[in-house]
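A.B. asks: here you go, sequence then predicted model.
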Amino acid sequence: MRQSKIFFNSQLALSHKLIVIQNIRDAVLTGGEEASRDEVLLAIVILATHDIVDVAEEKQMPFNSPLKKAQWLNFYGKIREVPEHVKAITDIVRLRGGIKSLKLPGLTEIIAGRDLISAVSSISKPAIPLTIRERHITSARVWATSPLRMPSQLLLASAFKRFVAYGMTDDMLEVFDSMGHVTMAIDYYVQGMPGSPTLGMIIRTRTAVQKLVMLLPTAEELELNISASSTPDIYECSRLTAIIFGMAVIFPVSNSYNVLQTLVQRLKAAIEVSRIKSTDECLDIFLWILVLGGIAALDKPERPWFVSQLALLTERSKEKLNWIEAEHRLRSFLWLESTCGAGGRCLWTEVLYLLL
């Protein structure tokens, strides 16, 4: 029906939609088990995710995101959901006793995916409780730590452990470790390297990992009084940067300009109160935070600020920091060259121009 374009308001599409709405209404009015059947829930999910499409696109994309079409993220990331439908989904799932009670094959994944897209697009906590996906994350860990992997790949996310004294929590380190594993899996798959995981494994794992990222508590929720501490606290800066990386590499939703705008604004504010600039011991992780924040700030008012901070950081480095050395350090945090490299080089050109 849709052919090469989406026509949600065509006469034929609307006629089907009205039939679905009438049938849902009849089921709800009937009450009892009929109102919460899996088929009714699926119909509401479809109504919620096939209503209003935001067709606007960014003029420039800060990240060359891989697998952005997997799970139709390039389409469903543009959907503006109807709040009434979303509330109905959440209420029915709760009344059923949680998402584990759903029996229709694939329905759990559909609801969890929709919920995660909504959470990422609004920078909020997922509304649907995390389903049991430990086996997917465990499988990715086993694959990533196999002796067959390249030593350079095993460096991903390894450097975060050096900053426990500066606010890194055990939960955050565990989430970042999982982000490193799925990033490595994506890299292998995109490059078509021998022994790469299947796309299905990557999709299941990335959904679980990105959900964990979004569930990390804010500094305020942890009641961290960062501004009152004399020691730098990088927790909130790292959490926000991880969300940016997740949107760039792991779960790249479409039309991310406004979301990234909010994130770089919050990241700039978090850096200002973190005291991260005050110690040379945090230079490497500060580099990671500034580079990812600076790339995300493409075409945004905050871009010059990130460029100026990177210029100051470069001048403070003991050795002359060029892009090759900078990217080498970034790889020990969370980084994927095929996704972030072009944006990073463009950002670094602006830094060098400022240093002239």
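C.D. replies: Noted; the coordinates are in hand. Numbers count the residues shown, from 1 in each chain.
A.B. asks: every contact and neighbour count from this point should use C-alpha atoms.
C.D. replies: Will do.
A.B. asks: quick one: the closest residue to His136 other than its chain neighbours from Arg141, how far?
C.D. replies: Spatial nearest neighbour of His136, chain neighbours left out: Thr205 (5.3 Å); criterion: CA to CA, 6 or more residues apart in numbering. Using CA to CA, to the nearest Å, Thr205 is found at 10 Å from Arg141.
A.B. asks: who has more neighbours out of the two?
C.D. replies: Legend: neighbour count by other CA atoms under 10 Å for Thr205 and Arg141, higher for Thr205 (26 against 18).
A.B. asks: quick one: the strands in the chain?
C.D. replies: Secondary structure of the chain (DSSP state E): strands located at 52-53, 79-80.
A.B. asks: can you list those in CSV and add distance to Ile324?
C.D. replies: CSV is the format used below for the strands of the chain (distance: least, CA to CA, whole Å):
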stretch, distance to Ile324
strand 52-53, 41
strand 79-80, 39
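A.B. asks: try this one side by side with the last:
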Amino acid sequence: MPSKRATASHSEYTFVNVDLASTERPRRTTQARAHTARVIRQRQTRDPSTQHATNARPANAVVPEMAGKTSSTSSARILAPAKSSTQSSQSPPITQEDGRSDESPENQHVAQKLPSPRPLSPVFGALTVDAFDAGTSGAAVEAADYCLNIDWPNLLTPEETTVWFQLFCKQPVIFHGFNYASATHGDILRNQVSRSSRRDMLAHKTQCFHLLRDLVANLDDDNVELVLFAVMIMWHYDLRDEEIGDTGSLPFVPHLPGANWLSVYGRTTGVEAHTRPLMNLLDRAGGIGNLKQPGLAFAISCGDLIAASIANEKPGLPLFWKDAPPVEEAANMLHMPPPTSCVGYGFVTLVPGGLPAVAVDALSEMCAVDALLGNARLRCLKARQNKMLVDVRNAAQYRLLSLPSWEELKEDDRTVRSRTAYELCILTAVLYSNAVIFPLPLNTGWHSRLITRIRDTIEHSALSSSSSDTSMLIWSLFIGGIAAYRSHDRAWFEMNLQAALARARIYRWNDAEMLLTAFMWSRVACSMGAAVLWDALDTEYKSRSTSVVAIRSQIAL
């Protein structure tokens, strides 16, 4: 950022164009300079302490008005080089060419008439050209650099990034919003509240809300998307104390842990107070599908999907990734082997009472996506390929969360199906997906809530005593037991898993893993956590089973 004025009459800064010709101060006349020097000498003579303070100031220091002094110039701050006391005492009285003293009233107001620099508009509001001096903060430059090089590249396409940066430069409400947002994003990455709590960042947040209030008060159709953009920023980036700190991790190995910044945005659940205005603005704009601002619909849809995954609720918006290709087509485009036709067959043949067709389709799709992501995790994909892979994943996650509740199923399905089996399959699939396929941080407690619901569902059913339901039950207990590592629920899962394995006469790890792969299971993602869980079984049971050392050796192979 330049700190000095260019010699040309027009200079282009990073964010705005400034016509410097109109901001130059007029050259001071001989009378003005003489008057300034005389006032300084008078003040030094009247108050020796002022003389000492003036001598201690650097050149070009600002000389504030003296308390208790009355003068026609005391209301203005005078900018002038400081002179030593020797020079001041030896300087002869300065008179004008016609012999009149410089103390004449018509010369007393010269310093007050000097104009201040023109404000930079519109981005910086009341800031002046002096804001670009070397001694001031480069927070705006830091925010722009952070957004362009860290935040947006993993979230947007290059074309969308260009449009967002133009808004950052031209729209004050977006400028202030992203200044605060970049500080919040960085604090989450550093795992400590530092920049977002600074006074200047809180000022950006406050100014963004003030501008939003003014825009909403005069809302018209042309500004709906601009207001929606600003509300989306503040909805995503409002940091709370519980979202900072060591959140730990589950004993799963996620496929794409950093895709679309899930590790960051997954820690902010969105401000509930902004949700209703966001939905109202979307209705005013004609729905998520009618938004014209590049990247805006995607960002809002991602936030909605993350919030739904954390709460295990249906998404509140229509499916944004409806154009994502099917899993088999995506595998062909990525030159990878497509998932086998038998993937997820356990949801078709091993669930007591069977599952409704809509549930079988959604769960089978998640199993296929799980296999696709497992094959892609070690490949070096281009940005376009990675985006397609993420779109396929997001669409599958959306359809899983959108499955109807038991009460919403058709009467025929509720008559012949098992409610416990239906709900247990969905709960376990969401737990697995949130840990492996759509990996979320743990600070929001989503895993604890799902583990508790899985345990309650099993305890209040007859599954634990029925030998015909052991396959699905073993899969659910394995996923829940791995996720309950180091929690108070872990012992309960270990005890019930051992009982279910004994009823199914499964004593070897290979037999257990073969059963698990019939459902939603990735060997790479789950094997280490499963090995620790298997090793925690009672000694008597382990004497007839494969040890953890053997399991880990199988993983290495």
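C.D. replies: Received it, and whenever you're ready, just let me know what you need. None of these values were measured; they are calculated from a predicted model.
A.B. asks: which one of the strands of the first structure is the most hemmed in?
C.D. replies: Sort these by mean neighbour count, taking mean count of other CA atoms under 10 Å, and strand 79-80 sits at the top with a mean of 19.
A.B. asks: quick check: that strand compared with the second structure, mean distance?
C.D. replies: Here the mean offset of strand 79-80 of the first structure against the second structure after fitting is 2.8 Å, by mean CA distance after the TM-score superposition for the first structure.
A.B. asks: quick one: list the elements packing against that strand.
C.D. replies: Here strand 79-80 of the first structure touches strand 52-53, going by 3 or more CA pairs under 8 Å, 6 or more residues apart in numbering; DSSP states H and E.
A.B. asks: show me what the strand it packs on is in contact with.
C.D. replies: Defining contact as CA atoms under 8 Å, 6 or more residues apart in numbering, one finds that strand 52-53 of the first structure is touched by Phe8, Lys78, Ile79, Arg80, Glu81.
A.B. asks: tell me which residues in stretch 288-300 of the first structure are buried?
C.D. replies: Buried residues in stretch 288-300 of the first structure, defined by neighbour count with 16 or more other CA atoms under 10 Å: Trp288, Ile289, Leu290, Val291, Leu292, Gly293, Gly294, Ile295, Ala296, Ala297, Leu298, Asp299.
A.B. asks: where do the helices of the stretch 451-557 of the second structure begin and end?
C.D. replies: Assigned by DSSP state H, counting those that start in this stretch, the stretch 451-557 of the second structure shows helices spanning 470-483, 490-503, 509-516, 523-535, 539-542, 548-556.
A.B. asks: export those to TSV and tack on distance to Ala396 of the second structure?
C.D. replies: Output for those, formatted as TSV (distance: least, CA to CA, whole Å):
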stretch	distance to Ala396 of the second structure
helix 470-483	19
helix 490-503	28
helix 509-516	21
helix 523-535	18
helix 539-542	38
helix 548-556	28
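A.B. asks: out of these, deepest packed?
C.D. replies: Highest mean neighbour count among the helices of the stretch 451-557 of the second structure (mean count of other CA under 10 Å): helix 470-483, a mean of 24.
A.B. asks: ok, residues contacting it?
C.D. replies: Residues outside helix 470-483 of the second structure that contact it (CA under 8 Å, 6+ apart) are 250-252, 346, 350-351, 424-425, 428, 431-432, 447, 451, 454, 463-464, 489-490, 493-494, 496-497, 500-501, 503-504, 515-516, 519, 529-530, 533.
A.B. asks: that helix aligns to what range in the first structure?
C.D. replies: Helix 470-483 of the second structure lines up with residues 283-296 of the first structure when matched by TM-score structural alignment.
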